[in-house]
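What follows is a predicted structure for the sequence shown.
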Amino acid sequence: MDIGAPVPSRRLGPYALTDKGIAALLTRYEFHDSVVRRVIIDQHFGRKPRGRAVRLVIDARVVDEAMRWEPVCLDLVDVKRFRIDEIQGPAGVLFDPPRFTRFDGLMQIDLCAERFGSLRPSNRQEVFEGSEWVFEAVEGTWSVLEPWSV
């Protein structure tokens, strides 16, 4: 069974998704018209269940490097819940940068944040209502990946 090219290895990072790390991510990349290339969900089952992990691989443009495409990876740890809906139009295309919020000690990453415009959601439920791509996790990191080989 061929499931496509493997995710490229890490070239830089990981950098924590703290306020400083998120600011660095959003400064380095232009996410308008970027593409979610892979979503990998890992759930461990067994005697000692661990939290769910999610890896998002996004092809985004590097702002300071003539807007060349580069794969960037968001690794989310202990994902409590997520939502991935069928999208009308081009699947996996981001029109705005991801929106990062924190409510109740958890981080929410909304990949369809354009619906809020300039407003900030008031609670974690509002983040999930109406969003088509949203994840809620305890913590996470971001990394720059090597270019795709295929």
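In hand now; what should we look at?

use CA for all of it now, contacts and neighbours both
OK.

name the element the nearest residue in space to residue 14 that is not next to it in sequence belongs to?
Distance criterion Cα to Cα, 6 or more residues apart in numbering; nearest residue to residue 14, sequence neighbours excluded, is residue 143 at 4.7 Å. Take DSSP states H and E as the rule and residue 143 turns out to sit in strand 133-145.

Return the distance of residue 136 relative to residue 83.
9 Å (Cα to Cα, to the nearest Å).

Those two: who's more crowded?
residue 136 (25 against 13; other Cα atoms under 10 Å).

this is the comparison structure:
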Amino acid sequence: MTAEGIAALLARYEFHDAGIRRVIVDQDFGREPRGRVVRLVIDARVVGEALRWEPVCLDLVDVKRFRIDESSGAPAGVLYDPPQFTRFDGLMQVDLCAERFGGLPPRSRQEVFEDSEWVFEAAGGTWSVLEPWHA
């Protein structure tokens, strides 16, 4: 995800009260493993279109580490702020609990992971709209 791609994602969708619908973790095992791939499907509201929601896919490649912690007592998978994208040490961090920073950016990749309940670190990724399934 480039800076332009992230800006386009955040301009198209409002993530307040968005819901994480699905998390798929895929890892190949064998002679030449490709690394872990994570797909996040998030129901987000389209900016400027009232109450229209779309499923958005964040596809993260070569995921180094991640945390999914639903033990806090808060509703699982509900976003209160847009995802926060940072880069440290050549890796991208996607923090889905960015409200804890109060708008300030984290100072290190370790700080991104501290106290976050939904966070992923990957070499890169893309985003796309999940098209409706027609039977």
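Cool, got the structure. Quick caveat: nothing in here was measured; it's all calculated off a predicted structure.

now what about the TM-score between them?
Put the two chains on top of each other and the TM-score (TM-score structural alignment, normalised by the length of structure 2) is 0.95; 134 aligned residues with a Cα RMSD of 1.4 Å.

on that earlier part again, touching the strand holding residue 143 of structure 1 from outside, list them.
8-17, 25, 70-85, 105-112, 127-128 (Cα atoms under 8 Å, 6 or more residues apart in numbering).

Identify each buried residue in that strand, please.
133, 134, 135, 136, 137, 139, 140, 141, 142, 143, 144, 145 (16 or more other Cα atoms under 10 Å).

Map the fourth one onto structure 2.
Taking TM-score structural alignment, residue 136 of structure 1 has residue 121 as its aligned residue in structure 2.

The closest residue to that match other than its chain neighbours: neighbour count?
The shortest distance from residue 121 of structure 2 to any non-neighbouring residue, by Cα to Cα, 6+ apart, is to residue 93 (4.4 Å). Close neighbours of residue 93 of structure 2, defined as other Cα under 10 Å, add up to 26.

same check, this time on residue 33 of structure 2
Around residue 33 of structure 2 sit 9 other residues, with neighbours defined as other Cα under 10 Å.

And the next helix or strand past the longest helix along structure 1?
Scanning structure 1 for the helix with the most residues, using DSSP state H, yields helix 19-28. Later in the chain than helix 19-28 of structure 1, the nearest helix or strand by DSSP H and E is strand 29-42.

Quickly name whichever of the buried residues of strand 133-145 of structure 1 is closest to residue 40 of structure 1.
Proximity of these to residue 40 of structure 1 was ranked by Cα to Cα; the top entry is residue 135 with 12.4 Å.

Okay, that closest one and residue 38 of structure 1: tell me how far apart.
From residue 135 of structure 1 to residue 38 of structure 1 the distance is 14 Å (Cα to Cα).

Ok, residue 118 of structure 1 next?
Separation of residue 118 of structure 1 from residue 38 of structure 1 (Cα to Cα): 28 Å.

Compare neighbour counts for the two and give me the winner.
When neighbours are counted by other Cα under 10 Å, residue 118 of structure 1 and residue 38 differ, and residue 38 comes out ahead with 15 against 8.

Pretty sure the more buried one sits against residue 54.
No - taking contacts as Cα atoms under 8 Å, residue 38 of structure 1 lies outside contact range of residue 54: 10.2 Å.

how many other residues sit next to residue 61 of structure 2?
19.

will you turn the buried residues of strand 133-145 of structure 1 into TSV that also has distance to residue 62 of structure 1?
Below are the buried residues of strand 133-145 of structure 1 laid out as TSV (distance: Cα to Cα, whole Å):
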residue	distance to residue 62 of structure 1
133	22
134	23
135	24
136	26
137	26
139	24
140	21
141	18
142	14
143	13
144	10
145	12
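
pretty sure residue 36 of structure 2 contacts residue 27?
Yes - between residue 36 of structure 2 and residue 27 there is a contact under Cα under 8 Å: 4.4 Å.

Neighbour count for these two, which is higher?
The residue with more neighbours, out of residue 36 of structure 2 and residue 27, is residue 36; 17 against 13, by other Cα under 10 Å.
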